[in-house]
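Enquirer: Return a 3D structure for these sequence lines:
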Amino acid sequence: MSVVQTESETAIRPAVTTARRSAATKLISRILSTWMARIGAVLLLAIILAAIFAPVLTPYDPLVGDMGDMIMPPTLQHPFGTDELGRDILARILYGARISLIEGFFPVIVAIVIGAPIGMLAGYVGGMTDRVIMRFIDVLLAFPGVLLAIVIVSILGPGLFNALIAVAIYTIPIFARLARGATLSVVNEPYIEAAKLIGMSHARILRLHVFPNISSTLFVMATLRVGLAILTASSLSFLGLGAQAPSPEWGAMLANGRSYILIAPHMVIFPGLAIVILVLALNFFQNGVRLALDPKAAI
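Expert: I've put the predicted structure just below:
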């Protein structure tokens, strides 16, 4: 009997693997089904590769300048020009892409890891637990996101890590409320009731049945919030509350270049364009993800 089962499992396993690959291929095809998603994916991939291979793409150190090349306009030697300390702006943007990507993904990942379980618990348990959790979430959501982030950074102190924590904290309630609403839509489904009847633990139900059925909703929101997290973190750096000098963070570069905007506009134009292109790429890509994962969306 065991030999037959082993042979059956061996025969089934390749078929399962093939089916999973086919499903993944179909999902990617659906995500890239619109021109906006394709453009967003290409731009996002280009930015990620530029951040990874920054040392190969530029010979300059983003933190070291040449006092003889201060505030130079774009040239063949320095395609994006130099700043007030003679640092190559292209090098600073390439290395700064690493920081901006961290600013986008780190707070969102933290917010999902913390906020989603809180929202799932509130929606699944209900009653007083739901009311207490949601009232606390409502208090946090009552504050504008950037204002709450500024307050948190003011308490923790300026710095890139504290800015990331602040953005994550104000993003947590968004995912908590979203997870709670999505959980309420599936918690009374027959398969949940069946899992309870056979004695499955609540934690196991949440992990195996609730979360997989709401994960697409969370992922769609995550792709949208990454761009907003980058904008918020860049805003904090622009205000002097985020990344500190000499870090090549794009928001900090904007803040530094505004003093020279009349005599060296390239110090503001290129970091600003970098932020716009990255956020635009994420928003374009999010459009494809939404169309692929939202069953109500027309493709």
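Enquirer: Could you use CA atoms for every contact and neighbour count after this?
Expert: Fine.
Enquirer: how near is the spatially most central residue of the chain to Val220?
Expert: Closest residue to the average C-alpha location of the chain: Val226 at 2.8 Å, with C-alpha atoms, centre = their mean. To Val220, Val226 is 10 Å away according to C-alpha to C-alpha, to the nearest Å.
Enquirer: Kindly report the same for Glu7.
Expert: For Glu7 relative to Val220 (C-alpha to C-alpha), the value is 40 Å.
Enquirer: With neighbour numbers in mind, choose between the two.
Expert: Using other C-alpha atoms under 10 Å, the more surrounded residue of Glu7 and Val220 is Val220, with 19 against 10.
Enquirer: Neighbours of Lys196, how many?
Expert: 13.
Enquirer: Tell me which stretches of the stretch 1-150 of the chain form helices.
Expert: Here the stretch 1-150 of the chain has its helices, by DSSP state H, counting those that start in this stretch, at 2-31, 35-52, 54-57, 89-125, 127-141, 145-156.
Enquirer: Equivalent analysis for the stretch 151-299 of the chain, please.
Expert: Under DSSP H, counting those that start in this stretch, the stretch 151-299 of the chain gives helices at 160-186, 190-197, 202-205, 211-238, 250-257, 266-293.
Enquirer: Next, the structure of the following sequence, for comparison with the previous one:
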Amino acid sequence: MPSTTKALRSRDRTYRFELGDMLCAAFVCMVAALILFGAAIAPYDPLVFNPLHPLEAPSMAFPFGTDEFGRDVLSRVLSGARPTLLVALAAAAVGVALGATTGLMAGYISGITDEVVMRVMDALMSFPGLILAMLVVVMLGPAPINVVSAIALVFWPRSARLVRSVVVDLAKKEFVDAARSRGEGDVFIVFRELLPNVLALLMVDFSLRVTAAILVAASLAYLGVGVSPPTPAWGLMVKDGQPLIEIAPWLVIFPCAAIAIASIGAVLVGERLRHALALPGVEARR
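Expert: Alright, predicted model coming up:
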């Protein structure tokens, strides 16, 4: 009887794990489809004015309604996925990559170098993330690459401190001493011995940074920084629809829903990765 119960529980765990994997894969595929084909599958041109249908409520012809210029909100939400999600993904990737490199080098070298680097990271973290990103975009200009750089700058010190906290302990492990005894250089040890042991942590960190990047990118667009009309970006759509929220709430509800779904989905993917990769607790490679 105990063995049967154990087998049933094992099958239950396997089923839940597979279901979670499929849901995460479906979400990732949905995000990729929105980035690549969002504008193509939009039923109407998101930029063309239609004075015959201003501020129409959701209907069969316009499932998400129309704005004050008669533009289809569904088409604008689909087309607005790329300016928001692509920027978020790129910014999270750059920020985590910079943070991983900085954290690996600082944690491995330690000493005065570690202190100096971490104090610089602390200085960057002392600025509120959104304000720091706004300052960078205002100074560099509203080009997409500048928005990506600004958001990545916000994530850089946070990822660096996370990786450094793990590498400090890993650098004391026997496999690092063995690599040194073989005559391996510091660069080899950092990227061939230490990096593989933090890859799982970086994957989870990246998924969570994507969540924050979506919110920061949408906030920048809402504040009029980084995206200019008539580009359909989710944050900008919320800003444009806010004055009309009492008579046309769908102008705000649907882009906000898109932001919420994307953010929550990224969090769930991160949680799924954390459980699948057995984090926290990164063990040294033997």
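Enquirer: Overlay the chains and give the TM-score.
Expert: After superposition, the two chains reach a TM-score (TM-score structural alignment, normalised by the length of the second structure) of 0.87; 269 aligned residues with a C-alpha RMSD of 2.2 Å.
Enquirer: what residue of the second structure takes the place of Tyr191 of the first structure?
Expert: Matched to the second structure by TM-score structural alignment, Tyr191 of the first structure sits across from Phe175.
Enquirer: Now do the contacts for the closest residue to Ala57 of the second structure other than its chain neighbours.
Expert: Nearest residue to Ala57 of the second structure in three dimensions, chain neighbours excluded: Gly65, at 4.6 Å (C-alpha to C-alpha, 6 or more residues apart in numbering). Taking C-alpha atoms under 8 Å, 6 or more residues apart in numbering as the criterion, Gly65 of the second structure is in contact with Leu55, Glu56, Ala57, Pro58, Ser59, Asp72, Val73, Leu74, Trp250, Leu251.
Enquirer: For the aligned residue in the second structure for Asn287 of the first structure, which non-adjacent residue is closest in space?
Expert: By TM-score structural alignment, Asn287 of the first structure lines up with Glu271 in the second structure. Nearest residue to Glu271 of the second structure, sequence neighbours excluded (C-alpha to C-alpha, 6+ apart): Val204, at 7.5 Å.
Enquirer: Could you pull up the contacting residues of that neighbour?
Expert: Gly270, Glu271, Leu273, Arg274.
Enquirer: what's the burial count for the third one?
Expert: When you say that, I think you mean Leu273 of the second structure. 21.
Enquirer: for the second one, same thing?
Expert: Glu271 of the second structure sits with 16 neighbouring residues when counted by other C-alpha under 10 Å.
Enquirer: any idea how far Leu197 of the first structure is from Gly123 of the first structure?
Expert: 19 Å.
Enquirer: With neighbour numbers in mind, choose between those two.
Expert: Per other C-alpha under 10 Å, whichever of Leu197 of the first structure and Gly123 has more neighbours is Gly123, with 26 against 9.
Enquirer: so what corresponds to the more buried one in the second structure?
Expert: That one, Gly123 of the first structure, aligns with Gly107 by TM-score structural alignment.
Enquirer: just checking, that match touches Ser165?
Expert: Yes: with contact defined as C-alpha atoms under 8 Å, Gly107 of the second structure reaches Ser165; the gap is 7.2 Å.
Enquirer: Report the contact partners of Phe49 of the second structure.
Expert: Phe69, Gly70, Arg71.
Enquirer: what residue of the first structure matches up with it?
Expert: Using TM-score structural alignment, Phe49 of the second structure pairs with Gly65 in the first structure.
Enquirer: Distance of that match relative to Gly240 of the first structure?
Expert: In this view, Gly65 of the first structure and Gly240 of the first structure are 22 Å apart by C-alpha to C-alpha.
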